[in-house]
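**Student:** here is the input, now give the coordinates:
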Amino acid sequence: MSDFEKQAVRVAQFREMHRKGAGFVMPNPWDAGSARILAQAGFGALATTSAGCAVGAGFRDGVAAVSRAMILENAAAIVSAVDVPVSADLEDGFGASPEVCAETVRLAAGVGLAGGSIEDVTGGPDGGIYDLTQAVERVSAAAEAARDAGFVLTARCENYLNGRPDLADTISRLQAYGEAGAEVLYAPALPDMEAIQTLCSEVEQPVNVVMGLRGPFYSVAQLQDAGVARISVGGSMARAAYGALQRAAQEILVSGTFGYAEEAMPGAELMAAMRGDALDKRD
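**Tutor:** Purely as a prediction, here's the structure:
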């Protein structure tokens, strides 16, 4: 099977997973190794995390420090490491214009991604949300490119992450993005279960909800009952890994002990999860 055929199969699998109330969990690896661990654990789809990508490269997330090229390179490494569909956090599309958003989708499909998300935040350190007309134009252009490329587009409304806790506006924006062609809708940081249920009932498209970003945290079963189609975890797994690293460092520095290693993944198990192909050459 060619790479093109494999991608088409993954896209079809990914699209089929999105059913209202399915509540499938799509965790967010930050590199190829973490992707292999999660895929082998049994998750049917994965998504990249811009926060994990940024921190892995030593940058802060959310200050436009990570380029489109870096995001796509990270995504390509994750795609090549696993056999399950991978969606990408494509941030704000890496440009204000609809044309740039469309080009970002085409490039994302070109590295083998099954889908990806575009935000309506204006980007940069000051945040801000695009006015509705421009936001819809951006989604419409990205959706057209997604249809041509065979790509599942997710449209994100960033109100609650940018000091605009307005559920009615969030819903109306997501409804407009759905009408513009987005297949999946996503509003990070909704405040409670009532808001999640309301959103799921007011839009036609499948809804993604993120857990692990900030509380309250709900179970998979609770989110399924609310009508959620997809559950992601953002950068929380990367933060969990860095938290373990921080605790290990503090144990050594403060106590002079190495007990952290007792909870570490056994080396043989970790190596067994990684690829075993021989490199063509070693320098």
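**Student:** drop to CA atoms for contacts and neighbour counts, all remaining ones
**Tutor:** Noted.
**Student:** touching, residue 66 and residue 54? I think so.
**Tutor:** Yes: using CA atoms under 8 Å, residue 66 is in contact with residue 54, at 6.0 Å.
**Student:** for these two, list the residues in contact with both.
**Tutor:** Both residue 66 and residue 54 lack any common contact, where contact means CA atoms under 8 Å, 6 or more residues apart in numbering.
**Student:** would you list every one of the strands in this protein?
**Tutor:** 24-26, 46-47, 86-89, 115-119, 152-156, 184-186, 207-210, 230-232 (DSSP state E).
**Student:** what's next to the third one, contact-wise?
**Tutor:** Right, strand 86-89. By CA under 8 Å, 6+ apart, the surrounding residues in contact with strand 86-89 are 45-50, 75, 78-79, 108, 113-118.
**Student:** out of the residues you listed, which are buried?
**Tutor:** Neighbour-count burial (16 or more other CA atoms under 10 Å) applied to the contacts of strand 86-89 gives 45-50, 75, 78-79, 108, 113-118.
**Student:** wait, which of these is closest to residue 242?
**Tutor:** Among the buried ones among the contacts of strand 86-89, residue 49 lies closest to residue 242 (CA to CA), at 14.4 Å.
**Student:** structure for this one too, so we can compare:
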Amino acid sequence: MAHSTPAPDRQAARDLVAHFSLEMTGKDVGALHAARDVIPPGTRINVTFLGNEDLQLRVDAAALVRRLGFVPVPHISARRLGSRRQLEEFLSRLQEVGAADSVFVVGGDPAEPEGPYADTLTVIRTGVLQQFGVRQVSVAGYPEGHPDISTDTLWRHLEDKTAELREQGLSAVILTQFAFDTDPVIDWIASVRARDIDSTIRIGTPGPAGIRRLLGFARRFGIGANATIVKKYGFSLGNLMGTAGPDRFVTDLSGRVAADPSAGDVKLHFYTFGGLLATSQWARDYVAAQS
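**Tutor:** Model (predicted):
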């Protein structure tokens, strides 16, 4: 992993990394305890909705996030919900532990819905979210597209989701898939703003992790990772045994966002492939290097 070095625009780098968010699974409670002293108080921590985890595990993880002084953002996977009753039960349990204020609604992995919700918009349009205290909804963005969804469809869905949330009086955040290349990310941000969508954008960023692991996730999600792109990011396809951090990506992104006032409110969301502690330490050290 590369050591953090000062960015050309140190203030822009600090601004971009400030108020970053993290991601954990329901099984990462031990890792969260280990990282708690490195994560800034009030950090948003997303709790995933995976097929091999149950309701209790997800709720317990969200409750722990709040209890440790962070902001829980539980995921709701639309196609994994078997019924409206299951959605309401999950939201009710989250509300009981004070973790229903902010949620991330995503379509989810199953090719066929397990219940009545085919996508994020279907869940939002139920009107159920507000009934359980939800005030902010994060939705997905895909700077490099989606392997199974056309670009036109992705844009239409993003426009429809943000418009529906605005109509319902809910705050919207766009949380993106991770990337190794800032070029498509910058172009995508410009396209979002050109559509008069002014929501906060959280750019998905891989935390420091093993190179093989990073490439595995890239292949799974259709992320560009050819030799030119990964060299620009900071590692080589010829050496897969080491680790790589997002230093170059974050430094480049921060400068380019700062240079474009129309980019609006842009922050980072870390996918913690290498662990909560390693990612949180990286963010702390990177910010220190800009001071």
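**Student:** related to what we said a few turns ago, which among the buried ones among the contacts of strand 86-89 of the first structure gets closest to residue 99 of the first structure?
**Tutor:** Nearest member of those to residue 99 of the first structure, counting by CA to CA, is residue 118, at 12.9 Å.
**Student:** any idea what that closest one aligns with in the second structure?
**Tutor:** In the second structure, the residue paired with residue 118 of the first structure according to TM-score structural alignment is residue 105.
**Student:** my read is that that match contacts residue 134, right?
**Tutor:** No: assessed by CA under 8 Å, residue 105 of the second structure is found out of contact with residue 134, at 11.4 Å.
**Student:** what about the helices in the first structure?
**Tutor:** Assigned by DSSP state H, the helices in the first structure fall at 3-17, 32-41, 50-56, 68-81, 98-110, 132-149, 167-179, 193-202, 220-226, 236-250, 267-273.
**Student:** for the fifth one, packing partners?
**Tutor:** In this case it means helix 98-110 of the first structure. Judged by 3 or more CA pairs under 8 Å, 6 or more residues apart in numbering; DSSP states H and E, the packing partners of helix 98-110 of the first structure are helix 68-81, strand 115-119, helix 132-149.
**Student:** my understanding was that residue 154 of the first structure contacts residue 114; is that so?
**Tutor:** No: between residue 154 of the first structure and residue 114 there is no contact under CA under 8 Å: 11.1 Å.
**Student:** among the helices of the first structure, which is nearest residue 91 of the first structure?
**Tutor:** Closest approach to residue 91 of the first structure among these (CA to CA): helix 50-56, 7.2 Å.
**Student:** next, the buried residues of the closest one.
**Tutor:** 50, 51, 52, 53, 54, 55.
**Student:** residue 173 of the first structure: which of these is nearest?
**Tutor:** Ranked by distance to residue 173 of the first structure (CA to CA), these are led by residue 50 at 22.8 Å.
**Student:** counterpart of that closest one over in the second structure?
**Tutor:** In the second structure, residue 50 of the first structure lands on residue 48 (TM-score structural alignment).
**Student:** surely its match touches residue 24?
**Tutor:** Yes: contact status for residue 48 of the second structure versus residue 24: in contact at 6.4 Å, counting by CA under 8 Å.
**Student:** so what does residue 125 of the second structure match up with in the first structure?
**Tutor:** Match for residue 125 of the second structure (TM-score structural alignment): residue 140.
**Student:** what's the neighbour count on the nearest residue to its match once chain neighbours are set aside?
**Tutor:** By the measure of CA to CA, 6 or more residues apart in numbering, the closest residue to residue 140 of the first structure outside its immediate chain neighbours is residue 180, 4.8 Å from it. By other CA atoms under 10 Å, 20 other residues sit near residue 180 of the first structure.
**Student:** ok, back up a step: most tightly surrounded among the helices and strands packed on helix 98-110 of the first structure?
**Tutor:** strand 115-119 (a mean of 26; mean count of other CA atoms under 10 Å).
**Student:** run the chain-centre distance for that one.
**Tutor:** 8 Å (CA atoms, centre = their mean, to the nearest Å).
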